[in-house]
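[1] A structural model of the following input is requested.
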Amino acid sequence: MHLGEIISVIALFCGTVMGLGALFSPAWASKVVRLVEDPDPLRPGGYSEFRATYGGVFLFAHLITALLVLYLWDGEHQMTTALVVLPLAAGWIGAAIGRTMSLILDTRKNREPGMIPIWIPTELILGLAIGAPFLQFVLLTH
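    Down below sits the predicted model:
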């Protein structure tokens, strides 16, 4: 297994753990992302969204990507591994870009920057770490 794949699998398991946490504790996910369920008593719920999006999607998208990287680790599939991680890596980098835009454009609506300055580099790091096989492939083959 190459260094890029090791870094990627570690980052992917971090995403898997976040998803598992949100799946079983939507209250925790709500606190992490600073969103709350709908306070309107006529529209109860919201936890299903935390379980589905921050739980199920995070858990299974990261887990299946990690399993694919581990399955393809033999060294003969470097290009395939590089492509497998790309969508999820791009998603994390896209999240950082969106959060950066919010930090710049939504100052009044955000009131305080809160965790935004912490999440931006975290999302960039996760995106780059997940995309490490792609970066390694591009740097070593060109």
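
[2] can we go C-alpha only for contacts and neighbour counts from here?
    Will do.

[3] check which helix or strand covers the nearest residue to Val84 once chain neighbours are set aside.
    In space, and not counting its chain neighbours, Val84 is closest to Thr65: 6.8 Å by CA to CA, 6 or more residues apart in numbering. Taking DSSP states H and E as the criterion, Thr65 maps to helix 58-71.

[4] what's in contact with that helix?
    Identification of contacts with helix 58-71 by CA atoms under 8 Å, 6 or more residues apart in numbering yields 5, 8-9, 12-13, 15-20, 23, 81, 84-85, 88.

[5] if I pick the residue nearest the centre of the chain, what's in contact with it?
    What sits nearest the mean C-alpha location of the chain, by CA atoms, centre = their mean, is Trp92, with 4.9 Å. Residues in contact with Trp92, defined by CA under 8 Å, 6+ apart, are Glu123, Leu124, Leu126, Gly127.

[6] Distance of it relative to Leu86?
    10 Å (CA to CA, to the nearest Å).

[7] Could you also give me the structure for this second sequence? I'd like to compare it with the first:
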Amino acid sequence: MSVLTIIAALALGAGALMGLGALFAPGWAQGVVRLVPDPDPARPGGYSEFRATYGGLLFMVHMTALVILLKVGGFYSLFAIMPVAAGWFGAGLGRSLSLLLDTKENRAAGMIPVWIPLELALALAIACPVLHIG
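    Predicted coordinates:
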């Protein structure tokens, strides 16, 4: 197994762990993304969204790509890892735009300057095996 595949596997594992954390500790996910469930008692279900989107979805997408990377490997694993890498790149892009365009709505940069390089680093780390083809 190459060093680049190991880097990608570690990054996918980190994404899966974030998802697992949100799946079993939705309060933690709520604090990370700084969103709150709808306080309207007629519209319950905010924690369900944290568990589903930030938990189960994030966990399963990363674990599926990790299993394909490690079990299938080679050229075909790129079809599993590149959408995940692109997703992290898109998150970094969206957060960068928010930092530039949403200054009034964000009130303060907060953790945005920390998350941008983290998301871009995860994107690059997950995409590492693409360098094998060139």
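
[8] Please state their TM-score.
    Overlay of the two chains. TM-score (TM-score structural alignment, normalised by the length of the second structure): 0.96; 134 aligned residues with a CA RMSD of 1.0 Å.

[9] if we can go back for a sec, which part of the second structure lines up with the helix holding Thr65 of the first structure?
    Mapping helix 58-71 of the first structure onto the second structure (TM-score structural alignment) gives residues 58-71.

[10] How about the secondary structure of the residue of the first structure positioned farthest from its centre?
    Most distant residue from the mean C-alpha position of the first structure: Leu42, 32.5 Å away (CA atoms, centre = their mean). Here Leu42 of the first structure is recorded as coil under DSSP: H, G, I helix; E, B strand; the rest coil.

[11] Apart from its neighbours in sequence, what residue is nearest Ala16 of the second structure?
    Nearest to Ala16 of the second structure is Phe59, by CA to CA, 6+ apart, at 4.2 Å.

[12] What ranges does the second structure have for its helices?
    3-24, 26-33, 46-49, 58-71, 78-101, 103-106, 112-126 (DSSP state H).

[13] Out of these, which gets nearest to Ile133 of the second structure?
    Nearest to Ile133 of the second structure among these is helix 78-101; the distance by CA to CA comes to 9.9 Å.

[14] buried stuff in that closest one?
    Under the neighbour-count criterion of 16 or more other CA atoms under 10 Å, helix 78-101 of the second structure has 78, 80-89, 91-92, 95-96, 99 buried.

[15] Next, the mean deviation of it compared to the first structure.
    Taking mean CA distance after the TM-score superposition for the first structure, the mean distance separating helix 78-101 of the second structure from the aligned residues in the first structure is 0.6 Å.

[16] how about that helix, which residues of the first structure does it hit?
    Under TM-score structural alignment, the match for helix 78-101 of the second structure is residues 82-105.

[17] Show me how far that stretch is from its chain's centre.
    8 Å (CA atoms, centre = their mean, to the nearest Å).

[18] same thing with stretch 40-52 of the first structure?
    The mean C-alpha position of stretch 40-52 of the first structure is separated from the chain mean by 22 Å, CA atoms, centre = their mean.

[19] got a list of what the counterpart of His132 of the second structure in the first structure touches?
    Using TM-score structural alignment as the criterion, His132 of the second structure maps onto Phe137 of the first structure. By CA under 8 Å, 6+ apart, Phe137 of the first structure lies in contact with Gln78, Met79, Ala82.

[20] measure the last one to Ile125 of the first structure for me?
    Right, the one you point to is Ala82 of the first structure. In terms of CA to CA, Ala82 of the first structure sits 17 Å off from Ile125 of the first structure.

[21] hang on, the earlier thing: and the two most separated of the contacts of helix 58-71 of the first structure?
    It's Leu23 and Thr81 that sit farthest apart of those, by CA to CA, at 27.2 Å.
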